[in-house]
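Novice: structure for the following, please:
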Amino acid sequence: MSITQQYLLDTYRARRLGEPAPPAPGADDWQVVRELRDQWQLRAAAGRPAHERTGRLRRSLGRWLHLRPRSTC
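Specialist: Presented below is the predicted three-dimensional model:
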């Protein structure tokens, strides 16, 4: 089931039960990015060099991307 299908199913159930609809997938993505940026800026202001942060982030993302199974389609 895709994210969109799950969202539509959850929205349908919420409407039938009279509950508030769930947030759309990806609705808060930019807020999360802003919060991460703010956290990085606070760490940088505390004396932590910026290149260490981005290096670790890139390494961890690189490992994550290489560990994902490739599709056979």
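Novice: contacts and neighbour counts: CA atoms only from here.
Specialist: Noted.
Novice: for this structure, which segments count as helices?
Specialist: Remark: helices assigned in the chain by DSSP state H are 3-17, 29-45, 50-67.
Novice: export these to CSV and tack on mean neighbour count and distance to residue 23?
Specialist: What follows is the helices of the chain, written out as CSV (neighbours: other C-alpha atoms under 10 Å; distance: least, C-alpha to C-alpha, whole Å):
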stretch, mean neighbour count, distance to residue 23
helix 3-17, 13, 8
helix 29-45, 12, 11
helix 50-67, 11, 27
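Novice: second input sequence below; structure requested for side-by-side comparison:
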Amino acid sequence: MSITQQYLLDSYRARQLGVPAPPAPGSQDWQVVREWRDHRQFHAVIAGRPARGRARRALHRWWARALGRPARAVRPRSGSRSEANAAIARYDRTPE
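Specialist: Model prediction:
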């Protein structure tokens, strides 16, 4: 039985029983990938390796709340848009 056939059978059974239909196959793939990546990063932090990306920001927010401090923004990477905007602002202020 293919995934599509199983989904159609489950949808039919759900409709007969009056319960919500199951999600379509593939509709939550990206969420599963994100959760798997976050799980790997969590175990990396537990093992003593540095956190990166979403895990780092989440840990920073949690730690700031635990200490009662406001969470500050994580420093942007070099070459980011904010640095480009700052360079433009400096250029605009220079006398001609």
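Novice: so who does residue 91 of the second structure touch?
Specialist: By C-alpha atoms under 8 Å, 6 or more residues apart in numbering, the contact list for residue 91 of the second structure is empty.
Novice: what about it, distance to residue 85 of the second structure?
Specialist: Distance of residue 91 of the second structure to residue 85 of the second structure, given as C-alpha to C-alpha, to the nearest Å: 10 Å.
Novice: for residue 42 of the second structure, same thing?
Specialist: As judged by C-alpha to C-alpha, residue 42 of the second structure and residue 85 of the second structure stand 34 Å apart.
Novice: ditto for residue 38 of the second structure
Specialist: Taking C-alpha to C-alpha, one finds residue 38 of the second structure at 32 Å from residue 85 of the second structure.
Novice: compute the first-to-last residue distance for stretch 8-24 of the second structure.
Specialist: This stretch, stretch 8-24 of the second structure, spans 9 Å end to end (C-alpha to C-alpha).
Novice: make that stretch 46-55 of the first structure, sorry
Specialist: By C-alpha to C-alpha, one end of stretch 46-55 of the first structure lies 18 Å from the other end.
Novice: quick one: contacts of it?
Specialist: Residues outside stretch 46-55 of the first structure that contact it (C-alpha under 8 Å, 6+ apart) are 40, 44.
Novice: centre of the chain versus it, how much separation?
Specialist: Its chain's C-alpha centre and that of stretch 46-55 of the first structure lie 21 Å apart, by C-alpha atoms, centre = their mean, to the nearest Å.
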